[in-house]
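Student: All I have is the shape, not the residue letters:
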């Protein structure tokens, strides 16, 4: 089944030239709920890597920040939430191919689905027109998030949460390890852990302060 003319027009504008392989782009827009042999997952896998490389190169060219800060910004810029934000700006939801149940369940505005489709479209562009075209597209489409400072000066807990999401890890878990001393001068020790990555312990004069310190230490060690 061919894509409708309005979707082909949309894709041609997105790609910067008429699309060469309609089946490829149709696959990039197709959610698994359609029950078709091919959906966007393989192209999403590819697009995720292309996006990461383009943004990493872009950050390297435009910042003298240390690796930890670069990683923080990279994770924010390639996160599912940012991908979904870009997809909405471009008008991707109107062209996604969803089954009735997924559509009824709000899939057309789901950050998870929109983020995946956005990455799949980048993958399709890479396959169809090569890396230079994909780089140009990403730099144009991500110009606002990049200029807006996504991932810059984040609170350590927010940065860790974003890092975990961007790397498709389970959310960080905070555990109170101990509370020592009198009420007026208590010291709290908190452990933060991300499954299959690692953990970090830190102390503070309040539980919140200890959690913040633990998140900061975790990012220094693992991000």
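Tutor: Yes, it's here. Model, not experiment: these values are computed from the prediction.
Student: all contacts plus neighbour counts: C-alpha atoms, from now on.
Tutor: OK.
Student: ok now the longest helix seen in the chain, how far from the chain's centre?
Tutor: Longest helix in the chain, counting residues (DSSP state H): helix 41-62. What separates the centre of helix 41-62 from the centre of its chain is 10 Å, taken as CA atoms, centre = their mean, to the nearest Å.
Student: now for that helix, which elements pack on it?
Tutor: helix 22-28, helix 67-77, helix 111-129, helix 131-141 (3 or more CA pairs under 8 Å, 6 or more residues apart in numbering; DSSP states H and E).
Student: here comes the other one, which I'd like you to weigh against the first:
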């Protein structure tokens, strides 16, 4: 077993899942930069696409059975559980970074700790588990590594964070929160937005999302979480 094979074996041990088809986990850990464009290598993007949908299904099913809330409240909780930052935390928890394959330039630029890459890798691993072991195996992985995230999200108020921020800002005389896109990356079919929200007299915060609306919501949530007492 080569060095990367040993890293994969260690990752499987931490995950609690051993792949029957090792090519799947290998592909799930391969960033598009790997090989520096010298040769065509299958990367994790297709698995990420699949894993994103598997994650959405598992989360939607969990929320459907866990609460009697309306569609809007369910959607807000779902968005919090499938966002890139949540997936990146799961990747960090299982130590995905060490096993990622990427170009030297991407590595030197801190690619192994980038939220976008760790989030993508987490989704690709979930997609790989689904293909290798079916929905039940994917659910076992989800139940184990999303448990803490689910507990946190379920304890939070279901009111939209942008509404909450508007209300709190009005109380302290901060005026309407100001949202602006400060970064947009990724291809047209899979964009990633970074939005900054600013409230006069209080401060600012940033959020990342797959749409401007989601990024604004996460920015508002982060500012609420850091609201001065």
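Tutor: Thanks, I have the structure now. Just so we're clear, the structure is a prediction, and the values are computed from it rather than from any experiment.
Student: picking that back up, for the helices and strands packed on helix 41-62 of the first structure, which one ends up most surrounded?
Tutor: helix 111-129 (a mean of 24; mean count of other CA atoms under 10 Å).
Student: Look up how far residue 9 of the second structure lies from the residue nearest the centre of the second structure.
Tutor: The C-alpha lying nearest the average C-alpha coordinate of the second structure belongs to residue 84 (CA atoms, centre = their mean; 2.2 Å). Counting by CA to CA, to the nearest Å, the gap from residue 84 of the second structure to residue 9 of the second structure is 25 Å.
Student: rewinding a little: how about the helices and strands packed on helix 41-62 of the first structure in a markdown table, adding distance to residue 52 of the first structure?
Tutor: Listed next are those as a markdown table, based on distance: least, CA to CA, whole Å:
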| stretch | distance to residue 52 of the first structure |
| --- | --- |
| helix 22-28 | 18 |
| helix 67-77 | 7 |
| helix 111-129 | 10 |
| helix 131-141 | 10 |
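Student: Ok, which of those helices comes nearest residue 164 of the first structure?
Tutor: Smallest distance to residue 164 of the first structure across those (CA to CA): 8.5 Å, for helix 67-77.
Student: The closest one to helix 41-62, inter-axis angle?
Tutor: 140 degrees (axes from the mean of the first three to the mean of the last three CA atoms, to 10 degrees).
Student: In the second structure, what stretch matches helix 67-77 of the first structure?
Tutor: Residues 71-81 of the second structure are the counterpart of helix 67-77 of the first structure, counting by TM-score structural alignment.
Student: That stretch vs the first structure, average distance?
Tutor: Comparison of stretch 71-81 of the second structure with the first structure after fitting gives an average deviation of 0.4 Å (mean CA distance after the TM-score superposition for the first structure).
Student: Could you check how far that stretch is from the centre of its chain?
Tutor: Worked out by CA atoms, centre = their mean, stretch 71-81 of the second structure lies 14 Å from the chain centre.
Student: and if you look at stretch 107-123 of the first structure?
Tutor: Using CA atoms, centre = their mean, the offset of stretch 107-123 of the first structure from its chain centre is 10 Å.
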